[in-house]
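A.B. asks: Dropping a prediction and its sequence here:
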Amino acid sequence: MLLLTLSACAAALLFEGFTYHQIGAVAPAPDRCTAPAPVEVRDGGPVIRVVDGTVESARMPAGTTALTFDGGPDPVYTPRLLDLLREHGVRATFFVTGAEAAKHQALVERIRAEGHELGSYTYTAADLGQTSTARGSLELSLTQHVLAGSAGVHTRLLRLPYTTTPDGLCAAQWEAAERAADDGYLIVAAGGGVRQFPQTRAAYDEVAALLEERGTDEEFTTVTSGLELPSGTTAAATLDRWRGTGLLWAQAGAHAFAVGMTWLLVVAGALTGLRMVLLFHFARKHVREVRRRPGRGGRLSGGVNAPVTIVVPAYNEEAGIEATLRSLLASTHPYTQIIVVDDGSSDRTYEIADAIAARDRRMMVIRQENAGKSAALNTGLYWAHFDIVIMIDGDTVFEPDAVHHLIQPFADPAVGAVSGNTKVGNRRGLLGKWQHLEYVIGFNLDRRMFDLLECMPTVPGAIGAFRREALLRVGGLSTDTLAEDTDLTMALCRDGWRVVYEEKAIAWTEAPSSLRQLWKQRYRWCYGTLQAMWKHRHAFVERGPAGRFGRRGLTYLWLFQTLLPLLAPIVDLYAVYGLLFQDAGQALQVWLGFLAVQLGAAVYALRLDREGLGPLWTLPLQLFVYRQLMYLVVIQSTVTALLGSRLGWHRMQRTGTATETLDRGTPVSH
């Protein structure tokens, strides 16, 4: 579907570029003609045809002048010329370009309705002597289709652009004229009783003077009438009219698409700029309001030292479960209950966890048949002893003080959940660096803004804390979506609880190490988020905290994480089109400006998280590869959701590298 859509968009842009001379523009031949047309053409009349290989030409009779107009129809001067001709009771021949005739169909119909003759000036006014045979045939064929669709006629009159009199036809142009004549066209040049005018103000003034000064025995007429030939304009067949109508629709659609894309680029740029402004503003405000509060992590004065229950759902996590559990047992927070729920693992996850639990009474391991992550978390919630419940993934490694910082916001009784600060542990490869930048720039900057606007859509599964009361009030974790963390957070916001972000509660997670694993992970995330957004869509019209969440949080998600990514491939296609066929310098400036904004946001976000700037060199590459992959994930997820398909619990293959950055010496305390 994506390939078909992009192919259709590319075809529309190419057709628009061809129509408006941005693609395949043909320059006129040099003024110097080194090989003129045959002598019988040069010395003959201005109206030329070829019969059985023999060139025949004709001139207008004495006292008769054929008025001809080239190009257009022009929306300004063609109507004025038509009014002038009607005032003097004169008919003329209009050689129109197909591209302009398609844009001004009403003028083509008026020319025909007022008795004037229509001829072809090719589709784009291209010099047929400089084009290939195939391009020349296309120019003539498209013009015929436009005339059939707009006025229901077919013409056998042709004027070659960039030619005037027959003796000005060079060999290449004559060859093109000869090919057209073999197809039945009458080639009409100027001279010998045929007057040639462009559709301009100067031409209007010249024709007006000519008509005012004409003698009583002087006649102005069309080309075929002056030569007493059958009309060069005849009725088109029904099938040709249908084809012409289709072409007109295609050109109108291509033009509308190009105009729409121009506006879309403007809107997308404005929205992107607005998003950056909002993120910078709220990030600075978050720093001022949160960091200077007592204890820095506390929302109110005083610290929180209540006991907590940590629930760890695990499914085939043998590579990382030991590091996860040992980091929890090393926590500086003294009052913890750790519940590991093995969700039917087929590897050694249960044995590893059980062996650790046997040596520490704070930990218990529960084994159940595979039922999914939501069911595993609900099992842990059932066995939880304390009022604050922390939920983490089976590959997450906590810093020693993470639990303490994570629960400090619960000093405010209105807070129902807290999102921690997730960091990528395995950053050595290019893919790891890209995900590290995404976590810091996108996820954490967004969470600062959501915190202050009170519309947090997701407490990540890697590190999140909840009031047990709040969890029970919304019925625990639901199995309705694949993004159980997002679904739960949205439910809490709609129930009136505040959901906040605590930057000092740091946990390290293992990011996917291959594009295939990344695709699976993000596909599940994105699809589950779409499910949760649809499930909680009524928040848009609700009042109080639910309405605030809906109109702020859901609007942001629909606009910036769904709509723009869906349109992004088409915007990128249009950008490539502009780079190749329009003003490449301007397109490059726009891209560099976008990159500069991204770099600015990255530097600011990295500084806020006290991270080094080393990975910034990968950001330009991220815009070309990683960004496109994320867009494709959104597109596939949206299509899957629209088709009503349902996914299973896609699980990433763990390698136990969540602490890779820690092992290399990165400070674990910020």
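C.D. replies: Received, thanks.

A.B. asks: rest of the way, CA atoms for contacts and neighbours
C.D. replies: Fine.

A.B. asks: which one's the longest helix in the chain?
C.D. replies: Ranked by residue count and defined by DSSP state H, the top helix of the chain is helix 238-291.

A.B. asks: For the longest strand seen in the chain, name the packing helices and strands.
C.D. replies: Looking across the chain with DSSP state E, the single longest strand is strand 498-509. Applying 3 or more C-alpha pairs under 8 Å, 6 or more residues apart in numbering; DSSP states H and E, one finds that strand 498-509 contacts strand 397-398, helix 402-407, strand 415-424, helix 445-453, helix 484-494.

A.B. asks: what about the residue nearest to Ala491 when sequence neighbours are not counted, how many neighbours?
C.D. replies: Leaving aside its sequence neighbours, Ala491 sits nearest to Val474 (C-alpha to C-alpha, 6 or more residues apart in numbering; 6.5 Å). When neighbours are counted by other C-alpha atoms under 10 Å, Val474 registers 15.

A.B. asks: Ok, Leu557 next?
C.D. replies: Counted by other C-alpha under 10 Å, the residues lying close to Leu557 total 17.

A.B. asks: do the one 5 residues further on as well
C.D. replies: One way to gauge burial is a neighbour count; for Thr562, by other C-alpha under 10 Å, it gives 19.

A.B. asks: And the one 4 residues further on, by the same measure?
C.D. replies: A count of neighbours around Leu566, defined by other C-alpha under 10 Å, yields 19.

A.B. asks: what's the distance between the closest residue to Glu317 other than its chain neighbours and Leu325?
C.D. replies: Leaving out its chain neighbours, the residue that sits closest to Glu317 by C-alpha to C-alpha, 6+ apart is Thr349, at 5.5 Å. Distance from Thr349 to Leu325, counting by C-alpha to C-alpha, to the nearest Å: 11 Å.

A.B. asks: Downstream of the longest helix of the chain, the next helix or strand is which one?
C.D. replies: Counting by DSSP states H and E, the next helix or strand C-terminal to helix 238-291 is strand 308-314.

A.B. asks: Downstream of that following strand, the next helix or strand is which one?
C.D. replies: Per DSSP H and E, the first helix or strand lying C-terminal to strand 308-314 is helix 321-329.

A.B. asks: Counting neighbours, which bits of that next one end up buried?
C.D. replies: In terms of neighbour count (16 or more other C-alpha atoms under 10 Å), helix 321-329 has its buried residues at 321-325, 327-329.

A.B. asks: Use this one as the comparison:
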Amino acid sequence: MIFEDPQQRRWRYSLLLFSALLATALLIGALVVSGLLVPPPIPDTLSQRKLLSAAAIREDMERRIKPRFTPEQFARLARMRAKNRWRLDRLVKGAIEGAMPFAEGSVVAFVLDDDPLSVASLEHHLAQLDVVVPDWFELPGAGCELVERSSEKLRRLLSRAEVLVLPRLANLHQGKWRGAETGEFLRSDEARQCLAQKISARLLQLSADGLNVDLEDLAPEDSEYFLEFLVDLRKELRRFGMRLTVDVPFQDPAFDYEYIAKVSDAVMVMAYDEHFPSSLPGPIASRDWLEQSLDYVIPRLIPDRMVMVLGAYGYDWNVERREKLAEGITFTNTVNLARAAGSLPHFVEGIENSHFAYRDEDEAVHEVWFQDSLALWNQVRRAEKRNISRFGIWRLGTEDETLWHFLGQDRPPKRPDLLQEVPAAKTVEFYGEGEVLTVRTRPQPGRREFATDEQELIREGVYSLVPTGYLVERRGGEGRQVVLTFDDGPSAEWTPAILKVLEQFQAPAVFFMVGEQVLRYPELVEAVAEAGHFVGNHSFSHPHMDEITPAEARVQLNSTQRLIEGLTGRRSPLFRAPYTADVIIDDEAGLAPMRIGLEEGYLVVGANVDSQDWKLLEPQAIADHVVYELLRGAGQIVLFHDGGGDRRATVEALRLLIPRLRALGFQIVSLDRLLEIERRELEEALPWGERFISWSSAVTAWLRSWGFAIIGGLFFACTVLAALRILLLGGVTLIDRYWQRRRRENGAANPNSGETPMVSVIIPAFNEEKVIAATLEALRATDWPRVEFVVIDDGSKDRTAEVVETIAAADPRVRLLRQENAGKAAAANHGLREARGEIVVAVDADTIVSAPAISRLARHFADPEVTAVCGNVEVGNVNSWLTAFQAVEYVTSQNFDRRAFSALNCISVVPGALGAWRRQAVLDAGGYSHDTLTEDADLTLAILRAGGRVIYEPEAIGRTEAPESLSAFLKQRFRWTYGTYQCLWKHKRAFFRGTLGWIGLPNMVLFQILFPALSPIGDLVMVASIIRGDWSAFLAGYLAFLFMDVCASLLAFWLDRKPKWWLLLLLVQRFSYRQIMYYVSLKSMLAALRGMRHGWRKLERKGTVSSSLAPVAQVKRP
């Protein structure tokens, strides 16, 4: 038998080949997966060899520079106040009554509206606060002027909170206290009253609960006017039930604490700035200084109106440059700086503030003093012993996070041990200027070790592990330097066009590529790199990076990075998050899309100049917009797109823009030049250990690219071939039908009008007890006069022979031949040898033949050129979806094909269910062969190769029993498919000879072997294309083919006189039934490789075919 290999050498060789291919695929897959999961080591492009300087982490913090007075000035001020005491008493008379102090235990927080860190801290701790003081009002000069800087975001946040909101009025302008201008304002009665009215009106609009006054750097002689202003404010605010609070420093003679307390609802005593930016280095609030200051202010204040404001920040002094002011730094700044400098801060015994020192990149010594939770714990404990229960925080966003363990509502019991573990900072801090970001420190918790005394006051301590948060460096260039960048590519249409423009003008650029596009067009990645441009990572599938999990984000980055590495041989540290080119970030949420990239060590390249080529359609408009943004100083990096849409306008805009920018004095530079680094730092050669992983990704990219191209080409070719086949078959069928009708109209004689030859109907049978009687009953009703019915019992184990003998006893035309079980081919040959007729009609034992079928077949043999005639086989048991699908297939595939191939003389199979042969021609061809499982197809091809003619007779109808279960169906189709493979191999020499070799056999190869084998791949590609959104071409091709298929099927239904509703079955069949054949094709291929012998695989008969042939229109619907 064809493909039989008793030694199974073919299978062993196939297994070896398959194992080698599988091992190679697994190795490549493992390398690719490892590349996805294991991030490539991104080079440290912006080196950290030097320590970060304090200047590099400058934080725009208000400087509270306090005037210092000589003893003589103190004495003179005291004498002046004693002299004017009666006037001050009268001024504040009645102010004590009706005060609205804060509740005991209240916590007041100062927040800067323009500081994202401050607002973020407020959002985190709002529930722990009682009073919030936002810095909304500024006193700019001497007149009745009020500047407001409130943001809608903060107003909305506070409007929903259950806290008192007291906007702060400060005389701070551009970092400087305007004491002189404020004094001039205070000396004007009209200006004071006007401003008081204006403030109260605005507070009402803001739904605020009062006002906080913070006027500093005042001259001592203005203290009475300041008090008069407070009285004006109190009267105005009281009309609307609002509070007045005042900020005062420790021991400042410009402030009369006693009278301020009388006129205010709360006095905010600023318990910090013992040392300040212009002073020598020292603690923010040492123990002795704090105790002395409290001794001074407590007797002068009303107890329930005093709020002690704690300073939660630090100062960094450059010891060697005394002329330079110290820089205010947050707690996160402080620990980041200590970590970078390799210092361990310590809590100094006796001083009770924390401290460390370091050298900067210029070898200058710095001293840092700061107040962490250890210092503030002691300050709160000491204040509580003096019956102070109301505390404030200057300011939110600068504090040590563990402060909230002992300050604020719903705090746990006060225990110093809660201060040992220091969490990583929740906020993100930036320093430097520019649009290229790199992370310098990442979040890491820290730990403090300290000792306490019997009163649970902390004596001394040290940071055993310094905590850190995100510290992000901004980098950029100077002057009129511009970097061009392109996102969302590569694109087959627009990337090459942009490269040509850049080459024409000798302009460098950076292309941020999407991994999916890299897979499609790997050659363009190489083209960009070879042209001297940088290639950056723009994720794999262009998601919103802040909407996916960190693990997914890392896979997005790793997969694209590995592809770029494999295709260029270089490692790029450049990344731009999708939808996030603008790096003007106000808060932590703004960093979220690029967070993973920063954590992995990438340089995040922003673009504050958006060309808006995704929105603007005119090239001139794009160019004008970019020029405008650059001239106003928006940034130095320009965002364009080379993918994601029609970029025709972008290409033309570049032609206009590049020469125009150069004419305006701008330099178009590469990114390395902008950053003033070596080019190799942005294009590091891959180490050998990493190359295999990256090469595997490149191989995957090329395989995917070429694979999709090949599959797309095959899909197109298959669609075209299938369409041409439908057109050819339909056209030939209609033409042949036309000529047959013309011949009938011209009076062509009946081809069998002469003598009637003897016809032998041979019926191989094996265990056909259930159906053989019905089959013979239908055959015996034939209208052909000279006929015999030869039943060959192939060793049946049931009562098949007894049933036939009973019928034969009643009808001498019926004969029974017996043999040992040898298979269907042997049984058919036995009957062929014993047949008496010159025409043999082969019929399956389950086929119900119409009465005129034999005469319709036999009449064609009047033509001596006719060697065989196909009958019209239909499904006779349409009682389920499966059998209905087979009925549709018989009509639209088998019978429709035979009509056309009959005219071309290349019918590939005369079915064993119903077909007629010239007996001598069959004997000359060797009879039915044992070489294949489809002996009828094998014989048909042999007859055609011998020069015979095979035609189709649609009026010779036979109903066969189709498999009703899936297992039976698969068994039958395996025999057909495997037998087809065997026949093609056996008759391979017939290719390209006659119509059989040029049409019939290629049709079998293409549509019975290749199409079923490739269809699963086509389905996967279709699904992948739909997921990717690149499905239009595939869908258009498929719909075009489906339309032609439907048209051809309608023609087949019409020719076979089938009801039109069968078209609905066809549509369902095309999307379900076809997929079953994938399994059959695969199984048949494996069977051919294994080389095992396969038998007849006869199906168990159910006997469900009706013994009478009903009209087609009455076929039972499933």
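C.D. replies: That came through fine. Just so we're clear, the structure is a prediction, and the values are computed from it rather than from any experiment.

A.B. asks: Which part of structure 2 matches the next helix or strand after the longest strand of structure 1?
C.D. replies: Note on strand 498-509 of structure 1: by DSSP H and E, the next helix or strand toward the C-terminus is helix 515-535. Per the alignment by TM-score structural alignment, helix 515-535 of structure 1 matches residues 966-986 in structure 2.

A.B. asks: From His538 of structure 2, how far out is Val514 of structure 2?
C.D. replies: Using C-alpha to C-alpha, Val514 of structure 2 is found at 5 Å from His538 of structure 2.

A.B. asks: Now do the shared contacts for these two.
C.D. replies: Both Val514 of structure 2 and His538 are in contact with 487-488, 560, where contact means C-alpha atoms under 8 Å, 6 or more residues apart in numbering.

A.B. asks: Filter those residues down to just the ones in helices.
C.D. replies: Thr560.

A.B. asks: List buried residues within the shared contacts of Val514 and His538 of structure 2.
C.D. replies: Judged by 16+ other C-alpha under 10 Å, buried ones among these: 487-488, 560.

A.B. asks: now the match of helix 515-535 of structure 1, how far from the centre of its chain.
C.D. replies: Its chain's C-alpha centre and that of stretch 966-986 of structure 2 lie 44 Å apart, by C-alpha atoms, centre = their mean, to the nearest Å.

A.B. asks: And that stretch against structure 1, how far off on average?
C.D. replies: Compared with structure 1 after fitting, stretch 966-986 of structure 2 has a mean deviation of 1.2 Å; criterion: mean C-alpha distance after the TM-score superposition for structure 1.

A.B. asks: Run through who's touching that stretch.
C.D. replies: Applying C-alpha under 8 Å, 6+ apart, the contact partners of stretch 966-986 of structure 2 are 2-3, 882, 931-935, 937-938, 941, 962-963, 1001, 1004-1005, 1008-1009, 1080-1081, 1083-1085, 1087-1088, 1096-1097, 1099.

A.B. asks: Can you check which part of structure 2 stretch 252-260 of structure 1 sits on?
C.D. replies: Under TM-score structural alignment, the match for stretch 252-260 of structure 1 is residues 702-710.

A.B. asks: Could I get the buried residue list for the matching stretch?
C.D. replies: Quick answer for stretch 702-710 of structure 2 (16+ other C-alpha under 10 Å): 702-706, 708.

A.B. asks: again, but for stretch 344-351 of structure 1
C.D. replies: 344-345, 349-350.

A.B. asks: Touching, Thr932 of structure 2 and Ala825? I think so.
C.D. replies: No. In this structure, Thr932 of structure 2 is not within contact of Ala825 by C-alpha atoms under 8 Å, at 9.3 Å.

A.B. asks: More neighbours: which of these two?
C.D. replies: Thr932 (28 against 21).

A.B. asks: What's the separation between the counterpart of the more buried one in structure 1 and Leu623 of structure 1?
C.D. replies: In structure 1, the residue equivalent to Thr932 of structure 2 is Thr481, according to TM-score structural alignment. Distance, Thr481 of structure 1 to Leu623 of structure 1, by C-alpha to C-alpha: 30 Å.

A.B. asks: With Met391 of structure 1 instead?
C.D. replies: 33 Å.

A.B. asks: got the contact list for the match of Thr932 of structure 2?
C.D. replies: 487, 528-529, 531-532.

A.B. asks: And for Ala101 of structure 1?
C.D. replies: Contacts of Ala101 of structure 1 (C-alpha under 8 Å, 6+ apart): 72-73, 107-108, 146-147, 150.

A.B. asks: Could you rerun that using 7 Å?
C.D. replies: In this structure, Ala101 of structure 1 makes contact with 72-73, 108, 146, judged by C-alpha atoms under 7 Å, 6 or more residues apart in numbering.

A.B. asks: Likewise for Ser850 of structure 2?
C.D. replies: So Ser850 of structure 2 contacts 778, 957-958, 1109 (C-alpha under 7 Å, 6+ apart).

A.B. asks: what lines up against it once you look at structure 1?
C.D. replies: Per TM-score structural alignment, the equivalent position to Ser850 of structure 2 in structure 1 is Glu399.

A.B. asks: Against Gly260 of structure 1, how distant is the residue nearest the centre of structure 1?
C.D. replies: In structure 1, the residue lying closest to the centroid (C-alpha atoms, centre = their mean) is Ala568, at 2.0 Å. With the distance defined as C-alpha to C-alpha, Ala568 of structure 1 ends up 14 Å from Gly260 of structure 1.

A.B. asks: now do Phe450 of structure 1
C.D. replies: Phe450 of structure 1 sits 32 Å away from Gly260 of structure 1, taking C-alpha to C-alpha as the criterion.

A.B. asks: same thing with Ala236 of structure 1?
C.D. replies: Distance, Ala236 of structure 1 to Gly260 of structure 1, by C-alpha to C-alpha: 33 Å.

A.B. asks: ok, and the closest non-adjacent residue to Leu588 of structure 1?
C.D. replies: Excluding the flanking residues, the one nearest Leu588 of structure 1 by C-alpha to C-alpha, 6+ apart is Leu579, at 7.1 Å.

A.B. asks: Count residues in the vicinity of that neighbour, would you?
C.D. replies: 15.

A.B. asks: can you confirm it is in a helix?
C.D. replies: Yes. Assessed by DSSP: H, G, I helix; E, B strand; the rest coil, Leu579 of structure 1 belongs to a helix.
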